[in-house]
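**Student:** Take this sequence and fold it.
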Amino acid sequence: MFTNVALRTVLKSSAGVLRDFGCALKPWSCSSALIAAPGGASAVAGSFALHPPVRHYARGAKTKTKKTVPQSQLSDLPPTMLRMDYAAVPLVQTTDDLVKRLLSLELACHSDKLQLKKEQLIAKVQRDESDRNSVEVKVAILTARIRNYQEHLQKHHKDKANKRRMLMAIDTRKKMLKNLRLVRYDAFEKVCEQLGITYTFPPEYYRRVTRRWLAKKALCIKVFKEVQKRKEEVRLKMKQSLASTAEEAAKTKATSL
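**Tutor:** As a prediction, this is how the structure comes out:
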């Protein structure tokens, strides 16, 4: 009898202490109700009930974002337009719709569309109808090629070979525009306006100042000044020698007279 009373007293005191310190823990909560045991029996009152784990509570709701498809430079070409090889054939205009569809851009390959886009850009900047080799025409061809590379790399960004070709074409076009700007500024403005090119000036040369570079610069300045000093001495000696020879020639001429 005494042992049962002592056991109840110990259980009550331990349950009170755990109730005071256990309520501060978030995953646990003090429960005075009976917890059902796995075997169907009831547990002791004052025990702890474990809440079901809340997973990914700090993550926001996933929203499906649609990838923006870049607009192609060939999107303005109507699919009913004939290919460049058949546009000048008069017989094509009298054929039925099925043949026209086969010869149109709707079923054409990418190279045919790109060739037609090149011709459109060339027509904007060429000097006359027979101009095919001027700087403006070359810039238009490079522009169509560069934009085609850019569209390809947006879909296949790991294609290093085409990225290298694109950078080489950009450098070539930049050199052409630089020369055209120095020679014919009005043609340069027309090309940039018609083709939608934004010409940016190259950055100024900048070198990080280091102690080694400062020491080398000071040494070069010192050597330059020493060389200039020696050259000045040589010039002075030459002037003195010329003056002395002129005096001797004058004296000899005076004595001869």
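**Student:** okay, CA-based contacts and neighbour counts for the rest of this
**Tutor:** Fine.
**Student:** which stretches of this protein form strands?
**Tutor:** 28-30, 48-50 (DSSP state E).
**Student:** Need those in a markdown table (columns: mean neighbour count).
**Tutor:** Formatted as a markdown table, these follow (neighbours: other Cα atoms under 10 Å):
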| stretch | mean neighbour count |
| --- | --- |
| strand 28-30 | 16 |
| strand 48-50 | 16 |
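**Student:** For those, please prepare JSON lines with the additional fields distance to residue 188.
**Tutor:** As requested, those are exported to JSON lines (distance: least, Cα to Cα, whole Å):
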{"stretch": "strand 28-30", "distance to residue 188": "75"}
{"stretch": "strand 48-50", "distance to residue 188": "76"}
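**Student:** For residue 249, find the nearest of these.
**Tutor:** With respect to residue 249, and counting by Cα to Cα, the nearest of the strands of the chain is strand 28-30 at 120.3 Å.
**Student:** how about the helices in the chain?
**Tutor:** Ranges of helices within the chain are 2-22, 97-103, 110-125, 135-155, 160-183, 185-195, 211-256, based on DSSP state H.
**Student:** Most tightly packed of these?
**Tutor:** Across the helices of the chain, averaging neighbours per residue (mean count of other Cα atoms under 10 Å) puts helix 135-155 on top, at a mean of 18.
**Student:** this one as well, want them side by side:
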Amino acid sequence: MAVADITAHLRRTIISFRNTKRFDTICRINQVRAVSSLAMSNSAASGRSGHQVGDRAPSSTSMLPRSPMHFSRGLASRAHMKYNKRKKEPVDRFGGLDPAQPRLGFEKVKELETANENVKKLFSLDFGTGNDLHNMRRKLSQDSVRDKPDEKDDLAVKIATITEHIRALAPHVENNKKDSVNKVRMLNAIDRRRKMLKYLRKRNYERFERLLVELNLTWSPPPEFYRRKTRRSMEKKATVQEAYAKRSLALKEFETRWRQEQLLEIAHLKEELGKELTEEEQSLLTKSREETAV
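**Tutor:** Coordinates of the predicted model:
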């Protein structure tokens, strides 16, 4: 039998034995007997050696007999250390919410105003579940985009609800890579929100812009069509880009040359009419005469 199998069997045996009431009772009885016998021996020794009441006695907790439970925990943890998951970074579960405020549905209860502080804390977000925090964030985001107080079927309110649902699923999907069900739910919610934003953008552009600011979203319009990437299409795209770059460079050179010819013609006309020439025109005339002389 392998060492890992023996360790696992020993761990299961110790855990099953540790969970029995008889084992716990025996450990407590042994600890009580050890403490009582140690106290009696300390009192007798102090009487013989002349210790007074105010003198410090040796610690009794360090001399207690250890049960097999303490040794088994260290063995099992070391044996299964490689299977332990890595430590995750702590996440702020409140996310900007006040932990002292009451949960959703208890904010209008008059009895909580005169209740004890411990009672108020029991009905606050500090003692609430993750669902309570999600409902509170959803309500706050809905109130921020709602134009009327009791508006529920508005498109902006639906977008705010879907946004909070996506933000609640995002950290879970990031920490649990194999949870494909929630990943598909999040992607479907993102697609549904994109369609709603597209419709709202066409119908009411001002409210669309205000909604993006209030929910801290960014809008990137989708492409007009989707093309499958193949080797032929990628080679064609590279050829078109190279041809466009060469064409742009040739056009730029032609424009520069055409401008210089126009300036040279203007300089010849000015010279014939006896008008004053600029520095650029004078340099062009000098350069053209040198080229013709050569």
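**Student:** ok so, going back, nearest to residue 108 of the first structure, of the strands of the first structure?
**Tutor:** Residue 108 of the first structure lies closest to strand 48-50 among those, at 67.4 Å (Cα to Cα).
**Student:** how about the strands of the first structure, which one is nearest residue 11 of the first structure?
**Tutor:** Per Cα to Cα, nearest to residue 11 of the first structure of the strands of the first structure: strand 48-50, 14.1 Å.
**Student:** which helices and strands does that closest one pack with?
**Tutor:** Packing partners of strand 48-50 of the first structure (3 or more Cα pairs under 8 Å, 6 or more residues apart in numbering; DSSP states H and E): strand 28-30.
**Student:** what about 10 Å?
**Tutor:** With contacts defined as 3 or more Cα pairs under 10 Å, 6 or more residues apart in numbering; DSSP states H and E, strand 48-50 of the first structure has these neighbours: helix 2-22, strand 28-30.
**Student:** against the second structure, where does the shortest one fall?
**Tutor:** Translated: strand 28-30 of the first structure. Strand 28-30 of the first structure lines up with nothing in the second structure when matched by TM-score structural alignment.
**Student:** how far out from the middle of the chain is that strand?
**Tutor:** Here the centre of strand 28-30 of the first structure is set off from its chain's centre by 55 Å, with Cα atoms, centre = their mean, to the nearest Å.
**Student:** Stretch 127-144 of the first structure: end-to-end distance?
**Tutor:** Start-to-end span of stretch 127-144 of the first structure (Cα to Cα, to the nearest Å) is 18 Å.
**Student:** Identify all contacting residues around that stretch.
**Tutor:** Contacts to stretch 127-144 of the first structure, defined as Cα atoms under 10 Å, 6 or more residues apart in numbering, come from residues 73-74, 114-115, 117-126, 145-146, 148-149, 166, 169-170, 172-174, 176-177, 179-180, 187-188, 190-192, 194-197.
**Student:** do stretch 149-160 of the first structure as well
**Tutor:** Under Cα under 10 Å, 6+ apart, the answer for stretch 149-160 of the first structure is 69-73, 143, 146-147, 162-167, 169.
**Student:** Could you tell me where it falls in the second structure?
**Tutor:** Residue span in the second structure matched to stretch 149-160 of the first structure, by TM-score structural alignment: 169-180.
**Student:** still on that earlier bit, out of the contacts of stretch 149-160 of the first structure, which is nearest to residue 217 of the first structure?
**Tutor:** Nearest to residue 217 of the first structure among the contacts of stretch 149-160 of the first structure is residue 167, at 35.1 Å by Cα to Cα.
**Student:** hang on, the closest one packs against residue 145?
**Tutor:** No. Applying Cα atoms under 10 Å as the test, residue 167 of the first structure and residue 145 come out as separate, 11.1 Å apart.
**Student:** ok, back up a step: can you give me the end-to-end span of the match of stretch 149-160 of the first structure?
**Tutor:** 12 Å.
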